[in-house]
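Colleague: how would this look folded up:
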Amino acid sequence: MSKNFLSELTGSFATPALENPTGVMMEAAYRDLGLDWRYINCEIQPNDLANAVLGAKAMNWCGFNCSIPHKVSVISHLDDLGESARIIGAVNTVVNRDGKLIGENTDGRGFVESVKSSLELTKKRVVLFGAGGAARAVAVELALAGVAHITIVNRNQERGEELSKLVADNTSAGAEYHAWTKQYQIPADTDLVINVTSIGLYPNVDAELDIDTDSIKSSMVVADGIFNPPETRLIQTAKTKGCTTVNGLGMLVQQGAIAFEYWTGKTPSIEVMKTALSDALDITDLDSTDLESTEK
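Modeller: Here you go, the predicted structure:
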């Protein structure tokens, strides 16, 4: 009886890639289901993205994730897009379907899954910082989940206005752009505050959003898409205000689980993925650091 020494390949294309622990949790989930699959974390510069995609296709990778700064630019190198990725205009998961590379987006769905245990999203008001690929995904999926209004706060006016128009034109939620030219004051009627910028991402862990922290109220749920470190300055500040907080680890696990299903057709163990992350990031209890949420 012959043995099969050919592993199925998946991975991630990003820069920087150093701080990304996705491979640890994905390979743990592969092992848990007895799959001979690998997840390779790759540092890919923007000018090398086209060749990287061609290489993955030539090597018959089953798929790969795209992170900063490739979520929008990768689209021109793919064969087609799934429905949510087409609306969002950004891709974080690529699936090899019969030799064709199809772009999907699990960022927003992963975020909604991670936050909805802390907040019933229907008719809520959201302030979202950022207008890049991940922000687009989160905004669209929140709107589809039933939030009433999203305020997009971003330095770049063109991108901010584009995202607010995208939400307003494609969903039933209201949306508007607010310029981020000075310290931002969060409106008192806000239910959910979200950071989907890279401010505070390792290694710049001391970087803080330019917001008036006095405008953060205990009634608000505060979420950060950053997973490394698990507790950004924003999350730390929100905790001191008595807020319910949700960090980027929840989004990471949930979007990873959706990608896992796209690639393998199987459902991974969320608990196995959580445990692998806790070991990789030296966290003794992921639940206490908001993998799902921390209730006030």
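Colleague: CA only for contacts and neighbour counts going forward, please
Modeller: Fine.
Colleague: count of neighbours near residue 72?
Modeller: 19 (other C-alpha atoms under 10 Å).
Colleague: should've said residue 73
Modeller: By other C-alpha under 10 Å, neighbour count at residue 73 equals 17.
Colleague: same question, residue 126
Modeller: Using other C-alpha under 10 Å: residue 126 sits among 28 other residues.
Colleague: The one 3 residues further on now?
Modeller: In terms of burial, residue 129 registers 23 neighbours under the definition other C-alpha under 10 Å.
Colleague: now residue 111, nearest residue through space, not along the chain?
Modeller: Nearest residue to residue 111, sequence neighbours excluded (C-alpha to C-alpha, 6 or more residues apart in numbering): residue 251, at 4.6 Å.
Colleague: Quick check: which element contains the one you found?
Modeller: Element membership for residue 251, per DSSP states H and E: helix 248-264.
Colleague: could you say what helices and strands that helix packs with?
Modeller: helix 22-32, strand 93-97, helix 107-115, helix 270-280 (3 or more C-alpha pairs under 8 Å, 6 or more residues apart in numbering; DSSP states H and E).
Colleague: structure for this one too, so we can compare:
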Amino acid sequence: MTNYKSELVGVFGHPVAENPTIVMQEAAFRDLELDWRYLTIEVKPDQLEDAVKGLRALNMKGINLTIPHKIEVMKYLDEIAPDAALIGAVNTVRREGDKLIGENTDGKGFVRSLVEASINPDGKSMVILGAGGAARAIAVEMALAGASDITVVNRSEEKGAALAELIDQKTAASAKFVAWNKAYQIPDGTDILVNATSIGLFPHVEAFPDIDYNHLTAATIVCDVIPNPPDTIFLQEARKKGCETINGLGMLVYQGTIGFKMWTGADASADVMKAALTKAFGT
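Modeller: Below is the predicted model of the structure:
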């Protein structure tokens, strides 16, 4: 009988049959012929502490986390990476010896998607629509990557102002909050515009952010964090104005490759991951 050991990583949260992270991570395992498995594990909020103990007992290499666990899990880990502590949430846990270390890969994935498109964040002026988890991670990582100023546009003043204050006080970037109570007009000199909301996400593909599209110019790079559909109406409208656009597949793929490296020590193929996602989304 041949004995073998399958390494495990997983996601704690709400299982989704066609979870895109499973699709791309499993594709990368197969591509590198790694005997690893990526599992979805439903964990209720009152079971999170026990689940982390189980992660330790099973010697799992790491996990991703979905809402509502991204903040609560921090109290059960041994260390929190400095940028994740600044963001105030963890979406990835990696094992280092006996230690469990909390990381946040979302913003890193976004920054890498820009770099891969030959866009240097250093000195850039950015407007970000939204102030939720994705927006928070992107704003922090862009500030740490050298963005000069960040405008947070959000309907909730409490969340939007809090994010702008965090960036302004804890990073070298300057930041301000603008209430999103009407069609937002993109300021002149904006280098990067990011939709970090769920507006336009499948199945609500006809929705798009309420901004003044007539004020967009080709000088602004327009990004959407939504991976499905990759080509949102938001991006289509931006291209009509001559803007370079970056879709949400890049952020999803590159945060996946970063997590993959943390767990396995190997470099996943971004092309393999992206092809798997494209097939899964039917695009």
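Colleague: neighbouring contacts of the helix holding residue 251 of structure 1?
Modeller: 22, 25-26, 62-63, 93, 95-96, 106-115, 223-228, 230, 266-268, 270, 273-274, 290-293 (C-alpha atoms under 8 Å, 6 or more residues apart in numbering).
Colleague: Measure the mean distance from it to structure 2 post-superposition.
Modeller: Superposing on structure 2 and averaging over aligned pairs (mean C-alpha distance after the TM-score superposition for structure 1), helix 248-264 of structure 1 comes out at 0.7 Å.
Colleague: can you give me the helices in the stretch 51-200 of structure 1?
Modeller: 83-88, 107-115, 133-144, 157-170 (DSSP state H, counting those that start in this stretch).
Colleague: Dump those to TSV, plus distance to residue 37 of structure 1.
Modeller: Compiled in TSV, the helices of the stretch 51-200 of structure 1 are given as follows (distance: least, C-alpha to C-alpha, whole Å):
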stretch	distance to residue 37 of structure 1
helix 83-88	25
helix 107-115	22
helix 133-144	26
helix 157-170	37
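Colleague: deepest of these, which one?
Modeller: helix 133-144 (a mean of 26; mean count of other C-alpha atoms under 10 Å).
Colleague: gap between stretch 112-120 of structure 2 and the chain center?
Modeller: Relative to its chain's centre, stretch 112-120 of structure 2 lies at 15 Å (C-alpha atoms, centre = their mean, to the nearest Å).
Colleague: Just the endpoints, please. Distance across it?
Modeller: Distance across stretch 112-120 of structure 2, first residue to last, is 10 Å (C-alpha to C-alpha, to the nearest Å).
Colleague: And for stretch 66-77 of structure 2?
Modeller: Stretch 66-77 of structure 2 stretches 16 Å from its first residue to its last (C-alpha to C-alpha).
Colleague: what's in contact with that stretch?
Modeller: Residues contacting stretch 66-77 of structure 2 (C-alpha under 8 Å, 6+ apart): 11-14, 45, 48-49, 52, 80, 88-91, 99-102.
Colleague: and with 7 Å instead?
Modeller: Contacts to stretch 66-77 of structure 2, defined as C-alpha atoms under 7 Å, 6 or more residues apart in numbering, come from residues 12-13, 45, 49, 88-91, 100-102.
Colleague: where's it relative to the chain centroid, distance-wise?
Modeller: Taking C-alpha atoms, centre = their mean, the mean C-alpha location of stretch 66-77 of structure 2 is offset from the chain mean by 16 Å.
Colleague: Tell me the counterpart residues of stretch 170-179 of structure 2 in structure 1, please.
Modeller: Counting by TM-score structural alignment, stretch 170-179 of structure 2 pairs with residues 170-179 of structure 1.
Colleague: which non-adjacent residue is nearest residue 152 of structure 1?
Modeller: Nearest to residue 152 of structure 1 is residue 177, by C-alpha to C-alpha, 6+ apart, at 4.7 Å.
Colleague: if I look at the residue nearest to the spatial centre of structure 1, how far off is residue 267 of structure 1?
Modeller: In structure 1, the centroid-proximal residue (C-alpha atoms, centre = their mean) is residue 107; its distance is 4.0 Å. Per C-alpha to C-alpha, residue 107 of structure 1 is found 17 Å from residue 267 of structure 1.
Colleague: and residue 99 of structure 1, how many residues sit next to it?
Modeller: Neighbour tally, residue 99 of structure 1, other C-alpha under 10 Å: 13.
Colleague: so which helix or strand takes in residue 226 of structure 1?
Modeller: Going by DSSP H and E, residue 226 of structure 1 is not in any helix or strand.
Colleague: my guess is it contacts residue 201, does it?
Modeller: Yes. Between residue 226 of structure 1 and residue 201 there is a contact under C-alpha atoms under 7 Å: 6.1 Å.
Colleague: Which one's more surrounded, those two?
Modeller: Neighbour count, other C-alpha under 10 Å: between residue 226 of structure 1 and residue 201, residue 226 has more, with 23 against 19.
Colleague: What sits closest to that one if chain neighbours are left out?
Modeller: Residue 226 of structure 1 sits nearest to residue 248 (C-alpha to C-alpha, 6+ apart), 4.6 Å away.
Colleague: quick one on the thing from earlier: need the counterpart of the residue nearest to residue 111 of structure 1 in structure 2.
Modeller: Looks like residue 251 of structure 1 aligns to residue 251 there (TM-score structural alignment).
Colleague: now that match: how far from residue 138 of structure 2?
Modeller: Taken as C-alpha to C-alpha, the span from residue 251 of structure 2 to residue 138 of structure 2 is 10 Å.
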